[in-house]
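Student: Sharing a model prediction with you, sequence too.
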Amino acid sequence: MSAWEAIAHEHVVAGDLPRQRRHRFYVGERRLPGQIRVGIWEATAYTERLVNYPKDEFMYVIEGSVTIVEEDGREETFGQGDSFFMPAGFTGLWRQDEAIKKYFMVFDAHDSGD
């Protein structure tokens, strides 16, 4: 896993100095218009406002949980053993009240650091 680093940007709306780290198992050759990355991501508790999410991402929760809150207020919580998909363009909240560790598979047009 990489070293812990701060999650610090204007869209973090809650969390006491949230931190993250990752390990990429696979980074595909850059293709037009995008790239595939597969790995593990881990983060401490925090809440982030996602605006026009820039990638399609499949996730499988290894530890912890996250609640996804859609713009219309509908929410769904995913915990250990659950998998879910976050489509590019999603706008809403990523709320995790505890640490989380997840597998991810991302396809996006821009390398966002996952």
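Tutor: All right, it came through fine.
Student: going forward, measure contacts and count neighbours with C-alpha atoms only.
Tutor: Will do.
Student: and Val106, what helix or strand is that in?
Tutor: In this assignment (DSSP states H and E), Val106 forms part of strand 100-108.
Student: Mind listing residues that contact that strand?
Tutor: With contacts defined as C-alpha atoms under 8 Å, 6 or more residues apart in numbering, strand 100-108 is touched by 33-45, 54-66.
Student: Produce a PyMOL select command limited to the buried residues of these.
Tutor: Applying 16 or more other C-alpha atoms under 10 Å to the contacts of strand 100-108, the buried members can be selected in PyMOL as follows:
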select buried, resi 35+36+37+38+39+40+41+42+43+44+45+54+55+56+57+58+59+60+61+62+63+64+65+66
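Student: now, which of the contacts of strand 100-108 lie within strands?
Tutor: Among those, the members found in strands (DSSP state E) are 35-43, 55-63, 65-66.
Student: Got another one to weigh against that:
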Amino acid sequence: MTTHFPISYTTGSNWMTTLSPLLSHHHSLPAFAIPTRQLEYRAFFPAPMHNTHNRKNVITFSGVAIMTAKLLRIREGQGEREAGPVAPEKVLAGMPQQLTEHFFTNSKGNFFCGVWSSDAGKWTLTYSEDEFCYIIEGEAIITDAEGSSETVTAGDAFCIPAGFTGTWETIGSVKKFYAIYED
């Protein structure tokens, strides 16, 4: 029977110091550790087993690395930033610039979230994905293909479904939280 001793450490700690009591007692002990998304490590180290047939200490390894999921807070200034103009072929008015601050992509690569902003301008939209939006500040006018318009301002939450076509017009500037799901 193998006994496991869980040892947790973070990237700020020295795992060799943490493990020195085990290493000094067992000479060398392989570690199984993987980083999680929040850079926390979980490692499992098995205790030695005695082999009575040849009277040597035999170390068996059946340790399992564990990944833990953690809450991810979305704070401006801490995501991956990408800035640039709206694609010129889509622009109907102005010279709108946009800033996307991407915070999360799921393991399947089909869910994304972050903060997006733009300055004044109007451009066409064609959605192949579903998007949830929450306007943090500013104002925009979203118009569908039939000409029906909705004005969204700070505090408004809404969804734009896959298949939507129309226009987005930023009045002054606008900033929103976004969450996008793609099949």
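Tutor: Looks like it came in fine. Just so you know, these numbers come straight off a predicted model, no measurement behind them.
Student: Now the TM-score, please.
Tutor: Scored against TM-score structural alignment, normalised by the length of structure 1, the superposed chains reach a TM-score of 0.83; 104 aligned residues with a C-alpha RMSD of 1.5 Å.
Student: according to the alignment, the strand holding Val106 of structure 1 goes to what range in structure 2?
Tutor: Counting by TM-score structural alignment, strand 100-108 of structure 1 pairs with residues 174-182 of structure 2.
Student: residue boundaries of the strands in structure 2?
Tutor: Under DSSP E, structure 2 gives strands at 4-10, 32-35, 40-46, 49-51, 56-58, 80-85, 91-93, 97-105, 111-126, 130-144, 149-153, 157-160, 165-181.
Student: Redo these as CSV? Include distance to Leu19 of structure 2.
Tutor: As requested, those are exported to CSV (distance: least, C-alpha to C-alpha, whole Å):
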stretch, distance to Leu19 of structure 2
strand 4-10, 8
strand 32-35, 12
strand 40-46, 9
strand 49-51, 18
strand 56-58, 19
strand 80-85, 35
strand 91-93, 59
strand 97-105, 33
strand 111-126, 38
strand 130-144, 46
strand 149-153, 55
strand 157-160, 50
strand 165-181, 41
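Student: list the buried ones in stretch 150-163 of structure 2?
Tutor: Buried positions in stretch 150-163 of structure 2, judged by neighbour count with 16+ other C-alpha under 10 Å: Val152, Thr153, Ala162.
Student: tell me, that stretch lands on which residues of structure 1?
Tutor: By TM-score structural alignment, stretch 150-163 of structure 2 lines up with residues 76-89 in structure 1.
Student: ok, and what's touching that stretch?
Tutor: 51-69.
Student: related to what we said a few turns ago, once aligned, what mean separation remains between the strand holding Val106 of structure 1 and structure 2?
Tutor: Strand 100-108 of structure 1, aligned to structure 2 and superposed, deviates on average by 0.5 Å (mean C-alpha distance after the TM-score superposition for structure 1).
Student: That strand versus strand 19-27: what angle between them?
Tutor: 50 degrees (axes from the mean of the first three to the mean of the last three C-alpha atoms, to 10 degrees).
Student: If we ignore the residues flanking it in sequence, what's nearest the equivalent of Glu63 of structure 1 over in structure 2?
Tutor: The alignment partner of Glu63 of structure 1 in structure 2, by TM-score structural alignment, is Glu137. Sequence neighbours aside, Ala154 is the residue nearest to Glu137 of structure 2 in space, at 4.5 Å (criterion: C-alpha to C-alpha, 6 or more residues apart in numbering).
Student: Same check on Asn57 of structure 2?
Tutor: Nearest non-adjacent residue to Asn57 of structure 2 (C-alpha to C-alpha, 6+ apart): His50, at 4.9 Å.
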